[in-house]
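Colleague: this one's structure only:
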């Protein structure tokens, strides 16, 4: 089962690459654009720290409000954290983000606002994961879909900000994706694995991530969700976006 879900996890990446290739665009150019390393360090830092801070706050709130517990007994030692996050980077962030933020997001933003594009990406992203909620033995098994889907949409808004702020590179989004997944393993709310997405723990996460998304929307505006001094998309990605606009106008 693990092998099947791992292979299937690369579906967004493979789909994005195939669509780029079949549309006649350069696959190499696309990959070099979305995996551009030269990004301001503060965005890498934000990508790593935001999920950790939010999940720690959710854990603390759960203990305070619901007399819950936080346990580290079922997760690996902090010593293996770098190794663990490296694995998650490969099998989650790199597997998915080229499809979500590398392909779908810029194509939607060719005709939609950043907020609308974020909502659409979030819906697709969330629905794509829904089968895992009923798959036996998966970390998402039993997660409340009414908590999960709005949470994914909130994360989508935050990730749009990270991607637009660095002009199309998905590396901060990949780091955020990995940090989120690792952090939910290290800070288990309620004392059992998966409890971070229970009705209480998940509601707290949704509330805090939703607040972060709302602050970003208010500060940067729904049109581009990025600093005004920076264009949403740069270089050849901008060329592709313009190409998409022309296609929709025909």
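Modeller: Received it, and whenever you're ready, just let me know what you need. Computed from a predicted model, the values in this text were never measured in an experiment.
Colleague: from here on, just use CA atoms for contacts and neighbour counts.
Modeller: Will do.
Colleague: and after the lengthiest helix in the chain, which helix or strand comes next?
Modeller: Using DSSP state H, we find that the single longest helix of the chain is helix 41-66. Where DSSP states H and E defines the elements, the next helix or strand beyond helix 41-66 is strand 70-71.
Colleague: quick one: contacts of stretch 157-167?
Modeller: 39-40, 43, 47, 101, 105, 114-115, 118-119, 122, 169-170, 172-173, 176, 212-213, 216, 224-227, 230-234 (C-alpha atoms under 8 Å, 6 or more residues apart in numbering).
Colleague: now the helix or strand containing residue 157 against helix 41-66, angle please.
Modeller: If you go by DSSP H and E, residue 157 is part of helix 145-165. Angle, helix 145-165 to helix 41-66, by axes from the mean of the first three to the mean of the last three C-alpha atoms, to 10 degrees: 160 degrees.
Colleague: residues of helix 145-165 that come out buried?
Modeller: Across helix 145-165, burial judged by 16 or more other C-alpha atoms under 10 Å covers 145, 147-165.
Colleague: for comparison:
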């Protein structure tokens, strides 16, 4: 291994240690203090504590990015903090639109697969101008989530992925990066985030599902980040994914019957229903990302 690659490995390890430690230490402490899982406990105080913990956790990778650059004297070139529109408009548009489309498609899938015998307008009677206004307000309000989303993205896509891409081929880097990102969520998953604690194979099934989801998301997020050389499109994708998915659409537009039928699903069934279109986006993104740039080949 060359000295340059050794330095890249060193920087990556430092970044990952700093990224993983805070949640790995904090969540067990909070669990011990409150005597129940942070994200599936009955204590009312846990709602606020869990939200603050989530926001804190999302900011940690950005802090790890900053500290690693300072400690290893890496400097601040290639930080992905620039804004590059020219020739990249399609990727910026995809960052704004794809997750919104996935959310609506997921809502239709829930009806088609899990609400048989229920007419569409019976399942979603609240799709009207008033509730569309509420949805648009939610879209506007979700900008608050942009900042913690940026915290994760500047760490994972702005630092981890470039380092992995230096060390291994693109396909391997995308998969390994997604798995690392998924494992970073493990303390949250064990504490009931995303899947709760009442499902077959807890918590290992949940950790596995989170790793799978993160690999799928990493395909799209890495594509737009590397193509635009900017972290902001991925931050918008992350923001929309966390605040405007099919689950939120269901609560805004769904009837009591529809919501009840979805609540009858276990968390793993719901996960697969919600990630069907994420998987389609991931496959397209993966192909586009690993595809060789013909213009670069011709110039060699």
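Modeller: Right, received. Where do you want to start? The structure presented is a predicted model; accordingly, all values stated were derived computationally and were not measured.
Colleague: hang on, the earlier thing: of the contacts of stretch 157-167 of the first structure, buried ones?
Modeller: Among the contacts of stretch 157-167 of the first structure, those buried by neighbour count (16+ other C-alpha under 10 Å) are 43, 47, 101, 105, 114-115, 118-119, 122, 169-170, 172-173, 176, 212-213, 216, 224-226, 232-234.
Colleague: now the spatially most central residue of the first structure: how far from residue 49 of the first structure?
Modeller: Centroid check for the first structure by C-alpha atoms, centre = their mean gives residue 177 as the closest residue, at 4.7 Å. Here residue 177 of the first structure is placed at a distance of 11 Å from residue 49 of the first structure (C-alpha to C-alpha, to the nearest Å).
Colleague: where does stretch 150-162 of the first structure end up in the second structure?
Modeller: Stretch 150-162 of the first structure lines up with residues 212-224 of the second structure when matched by TM-score structural alignment.
Colleague: on average, how far is that stretch from the matching bit in the first structure?
Modeller: After superposition onto the first structure, stretch 212-224 of the second structure sits on average 1.0 Å from its aligned residues (mean C-alpha distance after the TM-score superposition for the first structure).
Colleague: residue in the first structure paired with residue 238 of the second structure?
Modeller: Residue 238 of the second structure maps onto residue 177 in the first structure, by TM-score structural alignment.
Colleague: what's near enough to touch the aligned residue in the second structure for residue 5 of the first structure?
Modeller: In the second structure, residue 5 of the first structure lines up with residue 54, judged by TM-score structural alignment. With contact set as C-alpha under 8 Å, 6+ apart, residue 54 of the second structure has no partners.
Colleague: list the buried residues for the strand or helix carrying residue 54 of the second structure?
Modeller: Secondary structure from DSSP H and E places residue 54 of the second structure in helix 45-71. Of all the residues in helix 45-71 of the second structure, those buried under the rule 16+ other C-alpha under 10 Å are 46, 50, 53-55, 57-66, 68-69.
Colleague: for stretch 66-76 of the first structure, same thing?
Modeller: 68, 70.
Colleague: could you do stretch 188-202 of the second structure as well?
Modeller: 188-197.
Colleague: now swap in stretch 3-19 of the second structure and tell me
Modeller: Going by neighbour count (16+ other C-alpha under 10 Å), the buried part of stretch 3-19 of the second structure is 8-9, 11-12, 14-16, 18-19.
Colleague: what's the answer for stretch 159-179 of the second structure, then?
Modeller: Of the residues in stretch 159-179 of the second structure, 159-164, 167, 170, 173-179 count as buried by neighbour count, 16+ other C-alpha under 10 Å.
Colleague: next one: stretch 72-85 of the second structure
Modeller: Neighbour-count burial for stretch 72-85 of the second structure [16+ other C-alpha under 10 Å]: 79-80.
Colleague: residues in contact with the equivalent of residue 99 of the second structure over in the first structure?
Modeller: Using TM-score structural alignment, the equivalent of residue 99 of the second structure in the first structure is residue 51. Counting by C-alpha under 8 Å, 6+ apart, residue 51 of the first structure makes contact with 176, 179-180, 183.
Colleague: likewise residue 155 of the first structure?
Modeller: Residue 155 of the first structure is in contact with 122, 209-210, 213, counting by C-alpha under 8 Å, 6+ apart.
Colleague: got a list of contacts for the helix or strand hosting residue 216 of the first structure?
Modeller: Element membership for residue 216 of the first structure (DSSP H and E) is helix 199-220. For helix 199-220 of the first structure, the surrounding residues in contact (C-alpha under 8 Å, 6+ apart) are 54-55, 58-59, 61-62, 115, 144, 147-148, 150-151, 154-155, 157-158, 161, 189-190, 195-197, 225-228.
Colleague: next: stretch 15-25 of the second structure.
Modeller: For stretch 15-25 of the second structure, the surrounding residues in contact (C-alpha under 8 Å, 6+ apart) are 57, 60-61, 64-65, 67-68, 160, 184, 187-188.
Colleague: okay, the residues you listed in CSV with distance to residue 3 of the second structure next?
Modeller: Formatted as CSV, these follow (distance: C-alpha to C-alpha, whole Å):
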residue, distance to residue 3 of the second structure
57, 33
60, 28
61, 25
64, 23
65, 21
67, 22
68, 18
160, 19
184, 28
187, 34
188, 36
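Colleague: residue in the first structure matching residue 32 of the second structure?
Modeller: Residue 32 of the second structure maps onto nothing in the first structure, by TM-score structural alignment.
Colleague: need the contact list for residue 32 of the second structure.
Modeller: Residue 32 of the second structure neighbours (C-alpha under 8 Å, 6+ apart): none.
Colleague: next: residue 151 of the first structure.
Modeller: Residue 151 of the first structure touches 205-206, 209-210, counting by C-alpha under 8 Å, 6+ apart.
Colleague: only whichever of these are buried, select them in PyMOL.
Modeller: Selection of buried members from the contacts of residue 151 of the first structure for PyMOL, criterion 16+ other C-alpha under 10 Å:
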select buried, resi 205+206+209+210
